[in-house]
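Q: Below is the sequence, then the predicted model.
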Amino acid sequence: MSAPEASSTPSPHAATTRPGAPAAPWRRVAAQTVFETRMILRNGEQLLITVILPVLLLVGLVRTSLIDLDTGGADRVDFVTPGVLALAVMSTAFTSQSIATAFDRRNGVLRLLSTTPLGRGGLLAGKVLGVLVVELVQVVVIGGVALALGWQPHPAGLAPALLAVLLGTAAFTSLALLLAGTLRAEGVLAVANLVLVLLTVAGGVLVPAEQLPGALAHVAVLLPSGALGEAMRGALVDGAVPAFSVVVLLGWTAALGWGAGKLFRWH
């Protein structure tokens, strides 16, 4: 029996996209998001900073008393976990993103991709969404380890904690783009790691601002790191994000976003 003869009339369900035409904008952004996510998770150094070190820090702070913390009556794991999650957001949205973007800029990748159908807006959207996907992985891994250690987050604080993560991501991604778009790649590598260390030690992330010595207590509460740490602790320990932390994060996002928009150089 011979094969049926192909119809010369196109099917009404046939694709309407012309051969060689660019994909839909959402497909381009989705593809860039997958690429950005894989670049972070497949890089051993980035994986160390974004996942392994926060987990080791969580276990170390919960299982040892190397750092004296005033937990305000809360269990140590309940008090420490929000700060470690905040640090994880900083490591991905700021350190990892600034370094990756700076080297893409140096190597001409940003300039090339900005001229493709993806465009500058699609490229930035893919980077931000990639950060959020990696943060989701971090929350699952760190949260799983914390639960195994006995963590009991406040049930009413899960949604506010998500808001805090989004605000922190916006602020630190803006800082990352400002840094990556204005300094040489080697300078970004040094500055980003140094800033992360300084904010971790004295920025109010792991240790609340009011427990820092001297003037640091007054400075840390105004930093995006201190605001994010307070927001995460407020949400997951007390069930609500402090309004002042929201204002601080929004202020930093607006200022850093404006600076990145004005000063960012694509090549």
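A: Okay, I see it.
Q: going forward, measure contacts between C-alpha atoms and count neighbours the same way
A: Fine.
Q: Report the secondary structure state of the closest residue in space to P22 that isn't next to it in sequence.
A: Spatial nearest neighbour of P22, chain neighbours left out: P117 (6.6 Å); criterion: CA to CA, 6 or more residues apart in numbering. Three-state call for P117 (DSSP: H, G, I helix; E, B strand; the rest coil): coil.
Q: For L124, the count of nearby residues, please.
A: Neighbour count for L124, taken as other CA atoms under 10 Å: 18.
Q: Mind telling me what element it is part of?
A: helix 119-148 (DSSP states H and E).
Q: Distance from that helix to the middle of the chain?
A: Mean-position distance between helix 119-148 and its chain equals 6 Å (CA atoms, centre = their mean, to the nearest Å).
Q: what's next to stretch 28-43, contact-wise?
A: The contact list for stretch 28-43 (CA atoms under 8 Å, 6 or more residues apart in numbering) reads 46-47, 96, 118, 122-123, 125-131, 133-134.
Q: who wins for neighbours among these?
A: G130 (26 neighbours).
Q: Could you list which residues are in contact with that residue?
A: By CA under 8 Å, 6+ apart, G130 lies in contact with T33, V34, F35, E36, T37.
Q: Then L61?
A: Shown in contact with L61 (CA under 8 Å, 6+ apart): I67, V80.
Q: if I look at it, how far off is L149?
A: Distance check for L61 against L149: by CA to CA, to the nearest Å, it reads 11 Å.
Q: Specify the local secondary structure of W151.
A: Here W151 is coil, with the state taken from three-state DSSP.
Q: That one contacts D78, doesn't it?
A: Yes. If you go by CA atoms under 8 Å, W151 and D78 touch, sitting 5.3 Å apart.
Q: burial count for the residue nearest to L113 when sequence neighbours are not counted?
A: Nearest non-adjacent residue to L113, counting by CA to CA, 6+ apart: G119, 6.6 Å away. By other CA under 10 Å, the residues close to G119 number 18.
Q: now do A161
A: Using other CA under 10 Å, A161 is surrounded by 25 other residues.
Q: ok so, going back, are any of the contacts of G130 buried, and if so which?
A: T33, E36, T37 (16 or more other CA atoms under 10 Å).
Q: any idea which of these is closest to R184?
A: Lowest distance from R184 to these (CA to CA) belongs to E36, with 20.8 Å.
Q: Just the buried residues of the one helix or strand the closest one maps to, please?
A: Element membership for E36 (DSSP H and E) is helix 25-41. Neighbour-count burial for helix 25-41, counted by 16+ other CA under 10 Å, picks out R28, V29, A30, Q32, T33, E36, T37, I40, L41.
Q: One more to weigh against that first structure:
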Amino acid sequence: MTAPAPAPPRAAPTARRISAQLRMELRLTLRRGESVLLTFLIPVLILVFFSLVDVLPTGTEDPVDFLLPGVLALAVISSAMTGPAIATGFERSTGVLKRLGLTPLSRRDLLVAKLGAVFVVELLQVVLLLAVGLALGWDPSGGLVVAALGMVVATVGFAGVGMVMAGTLPALTTLALANAVYLVLLFLGGVVVPLDELPGALQVVALALPSGALSEITHGALEHTGVPGVAWLVLLGWAVAAPLAAARLFRWE
């Protein structure tokens, strides 16, 4: 009698697959010098430079009080959209994602792992930026919980936008587009220029973007000027629509 064929290996539980991929995403992120520059150094440089050189129409007595909420929003853009979009785009073009697609790791598992890695990086960013802000004289008078909630919702939306780019476009196109969008949102996201200082048409566009909505929330929460309800609606809309689009359009190759 012939021996029965061995049973095929069982796939690891979903949580274990996601956890393993999340750890790999974090290692790869921290090894990429350009990713560290974009994610950590640029927001800090913007915060320090424009806090010490008072050249912006911030409308606050101390520039750091305006800049810190905006730079926190910029940190979300860089870590949730720009960096992951570029990295994932090149992983897709070099066949890394195609090989991952042959494993038990599903498209949903991959997207969840990448989003989890983004949240870990953002936590490090927030700690660093708050420490730098305190050193520059920022007064933490509350509102951090509301600002943090807005950043969490925005992260989901920006990650979805990044994965749509990375999962549908060639790598070099993703690189160019992600950096272009980053620069546009830098100026239309209330980071260095207050949204109410923009021309009327640009202000409407800015407030409809997730960057503008997030800026409204971080500024309103940390400066205690109140958070418009429409900002939450815009942000929640992006947080729902962008991930759904990514889950539908993302391709392994």
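A: Arrived safely. Predicted model only: the values in this text are computed from it and were never measured.
Q: rewinding a little: V109 of the first structure: which of the buried ones among the contacts of G130 of the first structure is nearest?
A: Using CA to CA, E36 is the member of these that sits closest to V109 of the first structure, with 12.6 Å.
Q: Residue in the second structure paired with the closest one?
A: For E36 of the first structure, the aligned residue in the second structure is E25 (criterion: TM-score structural alignment).
Q: for L158 of the first structure, same thing?
A: If you follow L158 of the first structure across to the second structure using TM-score structural alignment, you land on L144.
Q: Return the set of buried residues in stretch 174-194 of the first structure.
A: In stretch 174-194 of the first structure, counting by 16+ other CA under 10 Å, buried: 174-183, 185, 188-189, 191-193.
Q: Name the nearest of those residues relative to R106 of the first structure.
A: Once CA to CA is applied, the member of these that ends up nearest R106 of the first structure is A185, at 6.4 Å.
Q: any idea how far the aligned partner of the closest one in the second structure lies from A87 of the second structure?
A: Matched by TM-score structural alignment, A185 of the first structure corresponds to A171 in the second structure. Distance from A171 of the second structure to A87 of the second structure, counting by CA to CA: 9 Å.
Q: swap in V205 of the second structure?
A: Counting by CA to CA - V205 of the second structure and A87 of the second structure are separated by 28 Å.
Q: Comparing the two, which residue is more hemmed in?
A: A87 (20 against 11).
Q: Skipping its backbone neighbours, what lies nearest the residue nearest the centre of the first structure in space?
A: With distances taken as CA atoms, centre = their mean, the first structure has A93 as the residue nearest its mean C-alpha position (2.9 Å). Nearest residue to A93 of the first structure, sequence neighbours excluded (CA to CA, 6+ apart): T173, at 4.9 Å.
Q: Now the counterpart of the one you found in the second structure: which helix or strand?
A: Under the alignment by TM-score structural alignment, T173 of the first structure pairs with A159 in the second structure. Element membership for A159 of the second structure, per DSSP H and E: helix 144-168.
Q: quick revisit: gap between the helix holding E36 of the first structure and the chain center?
A: Worked out by CA atoms, centre = their mean, helix 25-41 of the first structure lies 15 Å from the chain centre.
Q: now for the following helix or strand past that helix, which elements pack on it?
A: Downstream of helix 25-41 of the first structure, the first helix or strand assigned by DSSP H and E is helix 44-47. Contacts defined by 3 or more CA pairs under 8 Å, 6 or more residues apart in numbering; DSSP states H and E place helix 44-47 of the first structure against helix 25-41.
Q: what are the ranges of the helices in the stretch 151-253 of the second structure?
A: In the stretch 151-253 of the second structure, the segments counted as helices under DSSP state H, counting those that start in this stretch are 171-188, 200-208, 210-222, 229-249.
Q: most tightly surrounded among those?
A: Burial of these is given as mean neighbour count (mean count of other CA atoms under 10 Å); helix 210-222 ranks first at a mean of 28.
Q: rewinding a little: residue in the second structure paired with the residue nearest to L113 of the first structure?
A: Under TM-score structural alignment, G119 of the first structure pairs with S106 in the second structure.
Q: same check, this time on F264 of the first structure
A: Using TM-score structural alignment as the criterion, F264 of the first structure maps onto F250 of the second structure.
Q: thought its match was touching G160?
A: No. Using CA under 8 Å, F250 of the second structure is not in contact with G160, being 10.0 Å away.
Q: Of W151 and D78 of the first structure, give the one with the bigger neighbour count.
A: Under the criterion of other CA under 10 Å, the comparison of W151 of the first structure against D78 puts D78 first, with 22 against 18.
Q: Now check that one against the second structure: what is it aligned to?
A: Aligned counterpart of D78 of the first structure in the second structure: D65 (TM-score structural alignment).
Q: secondary structure element for its match?
A: Element membership for D65 of the second structure, per DSSP H and E: helix 63-77.
Q: mean shift of that helix relative to the first structure?
A: Comparison of helix 63-77 of the second structure with the first structure after fitting gives an average deviation of 0.8 Å (mean CA distance after the TM-score superposition for the first structure).
Q: Give me the distance from that helix to the chain's centre.
A: 13 Å.
Q: Name the surrounding residues that touch stretch 127-134 of the second structure.
A: Here stretch 127-134 of the second structure makes contact (CA under 8 Å, 6+ apart) with P43, V44, L47, V48, V64, L68, L72, P140.
Q: counterpart of the fourth one in the first structure?
A: Using TM-score structural alignment as the criterion, V48 of the second structure maps onto V59 of the first structure.
Q: Counting neighbours, what do you get for that match?
A: By the measure other CA under 10 Å, the count of residues near V59 of the first structure is 18.
Q: Next: V109 of the first structure.
A: When neighbours are counted by other CA under 10 Å, V109 of the first structure registers 15.
Q: corresponding residue for it in the second structure?
A: Taking TM-score structural alignment, the alignment pairs V109 of the first structure with V96 from the second structure.
Q: quick one: that match from L235 of the second structure, how far?
A: 32 Å.
Q: Could you pull up the contacting residues of T39 of the second structure?
A: Applying CA under 8 Å, 6+ apart to T39 of the second structure gives the contacts A75, S78, S79, G83, Q125.
Q: how does it look with 10 Å?
A: Contact analysis of T39 of the second structure by CA atoms under 10 Å, 6 or more residues apart in numbering lists 29-30, 33, 74-80, 82-83, 121-122, 124-125.
Q: Same check on V134 of the first structure?
A: 36-38, 40-41, 47, 50-51, 88-89, 92-93, 140.
Q: What does it correspond to in the second structure?
A: Mapped onto the second structure by TM-score structural alignment, V134 of the first structure lines up with V121.
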